[in-house]
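Student: could you look at this predicted model? Sequence included:
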Amino acid sequence: MTATTPRPADAIDIATIRATCERVLWSPSRFSTEETERLNSLVLGHIQLLVPELSSVTSHLSADDQDVAAHVLAETERRLQLPRNTPTYLWDMAVQCRAIVTLYDWAKCAPEPSPV
């Protein structure tokens, strides 16, 4: 894939999403119940924002990366159906969110596919 200039008018704050994921994934201690609920809401909100955005730009990715994106999106959908009160739910969803934002960032910098 060849990187080019990102497309304009990108309303998604990638840095904030990455920071939220890092907070969850690299915290040396457990969160309070209130902080867990707050972070859960943040991560799930990021995912709800990113899923349709990633879906709309996957055609900009190589075939292999499109397969990865399809897998990540399917796994995210599966995990969204799981009970949210498990000890690992927040961490698992932060992993999914980080994967989605990485693929989205990569896809939005990729050149648009040529019309056939």
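Tutor: Yep, it's here. Bear in mind that the values here come from a model prediction, so they are computed numbers and not experimental data.

Student: C-alpha from now on. contacts and neighbour counts both.
Tutor: Fine.

Student: what about C109, neighbour count?
Tutor: Counted by other C-alpha atoms under 10 Å, the residues lying close to C109 total 18.

Student: repeat for T102
Tutor: 15.

Student: name the element it belongs to?
Tutor: Assigned by DSSP states H and E, T102 belongs to helix 89-109.

Student: outside of that helix, which residues touch it?
Tutor: With contacts defined as C-alpha atoms under 8 Å, 6 or more residues apart in numbering, helix 89-109 is touched by 3-7, 14, 17-18, 21, 24-25, 36, 39-40, 43-44, 46-47, 50-51, 53-54, 57-58, 60-61, 69, 72-73, 75-76, 79, 83-84.

Student: out of these, which sit inside strands?
Tutor: Within these, no residue falls in strands by DSSP state E.

Student: please pick the buried ones from the residues you listed.
Tutor: 14, 17-18, 21, 24-25, 36, 39-40, 43-44, 46-47, 50-51, 53-54, 57-58, 60-61, 69, 72-73, 76 (16 or more other C-alpha atoms under 10 Å).

Student: can you give me the distance of the residue nearest the centre of the chain to W91?
Tutor: Nearest residue to the geometric centre of the chain (C-alpha atoms, centre = their mean): I100, 2.6 Å. Distance, I100 to W91, by C-alpha to C-alpha, to the nearest Å: 14 Å.

Student: likewise L42?
Tutor: Taken as C-alpha to C-alpha, the span from L42 to W91 is 12 Å.

Student: ok, structure two:
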Amino acid sequence: MDASSSGTAMSGAAAAPGSTGAGPAEVDADMIRQTYEAVLWGAPPPPVAERAHLNDLLLGHVQLLLPEVADNAVRMQGEQQRTAVHVIVRTRSLLAEGADKSPQAAASYARDLATQCRALLTLHQHPGLLDDRESYP
């Protein structure tokens, strides 16, 4: 599977992994988990070409999960909601920063992106109790 990336945080130009561009893509939790685990705990570090591919996949996963978690965050409660807001804000900031060109900075950015991807997937899969009111103040 291949993921396109546009370098912008939430542009519609980037397709999420597995996306055909028509309608929302389905979340493949196993693939997302394998991708962030390869970056966070893979040893030894992958070759440069594979790192670029993993970064593209991570970016696609984050772009898929971020709006879904943001949509649910308004319905979350308590610490779950505060955590979701923190993750959303930090992820958007990370995406806006982009990756630095130096290899060391790029590796650090990939780990940060993988960490945010892991947090987003957790919030997506375990949003806690959701408020089902029809309207919000």
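Tutor: That came through, no problem. As the structure is a computational prediction, the values presented were derived from the model and not from experiment.

Student: restricted to helices, list the buried ones among the contacts of helix 89-109 of structure 1.
Tutor: 14, 17-18, 21, 24-25, 36, 39-40, 43-44, 46-47, 50-51, 53-54, 57, 69, 72-73, 76 (DSSP state H).

Student: before we move on, back to that, quick check: the aligned residue for the residue nearest to the centre of structure 1 in structure 2?
Tutor: Alignment note (TM-score structural alignment): I100 of structure 1 maps to L120 of structure 2.

Student: ok, T88 of structure 1 next?
Tutor: By TM-score structural alignment, T88 of structure 1 lines up with S108.

Student: also R18 of structure 1?
Tutor: Matched by TM-score structural alignment, R18 of structure 1 corresponds to R33 in structure 2.

Student: who's in contact with that match?
Tutor: By C-alpha under 8 Å, 6+ apart, the neighbours of R33 of structure 2 are R118.

Student: which residues touch the aligned partner of A84 of structure 2 in structure 1?
Tutor: A84 of structure 2 maps onto A69 of structure 1 when the alignment is built from TM-score structural alignment. Going by C-alpha under 8 Å, 6+ apart, A69 of structure 1 touches L54, T58, I100, L103.

Student: contacting residues around whichever residue in structure 2 pairs up with the first one?
Tutor: Across the two structures, L54 of structure 1 finds its equivalent in V69 of structure 2, going by TM-score structural alignment. Contacts were defined as C-alpha under 8 Å, 6+ apart; by that measure V69 of structure 2 touches A84, I88, L120, L123, H124.

Student: quick check: V69 of structure 2 vs L121 of structure 2, distance?
Tutor: Separation of V69 of structure 2 from L121 of structure 2 (C-alpha to C-alpha): 8 Å.

Student: next: E68 of structure 2.
Tutor: Distance of E68 of structure 2 to L121 of structure 2, computed by C-alpha to C-alpha: 10 Å.

Student: what's the answer for W41 of structure 2, then?
Tutor: The gap separating W41 of structure 2 from L121 of structure 2 is 17 Å, by C-alpha to C-alpha.

Student: and if you look at P44 of structure 2?
Tutor: In terms of C-alpha to C-alpha, P44 of structure 2 sits 25 Å off from L121 of structure 2.

Student: okay, the two: which has more neighbours?
Tutor: L121 (24 against 7).

Student: three-state assignment of A43 of structure 2?
Tutor: coil (DSSP: H, G, I helix; E, B strand; the rest coil).

Student: repeat that for the one 3 residues further on.
Tutor: The local conformation at P46 of structure 2, judged by three-state DSSP, is coil.

Student: list the contacts of A70 of structure 2.
Tutor: A84, V85, I88.

Student: mind checking how far it is from P103 of structure 2?
Tutor: 31 Å.

Student: now L64 of structure 2
Tutor: Taken as C-alpha to C-alpha, the span from L64 of structure 2 to P103 of structure 2 is 26 Å.
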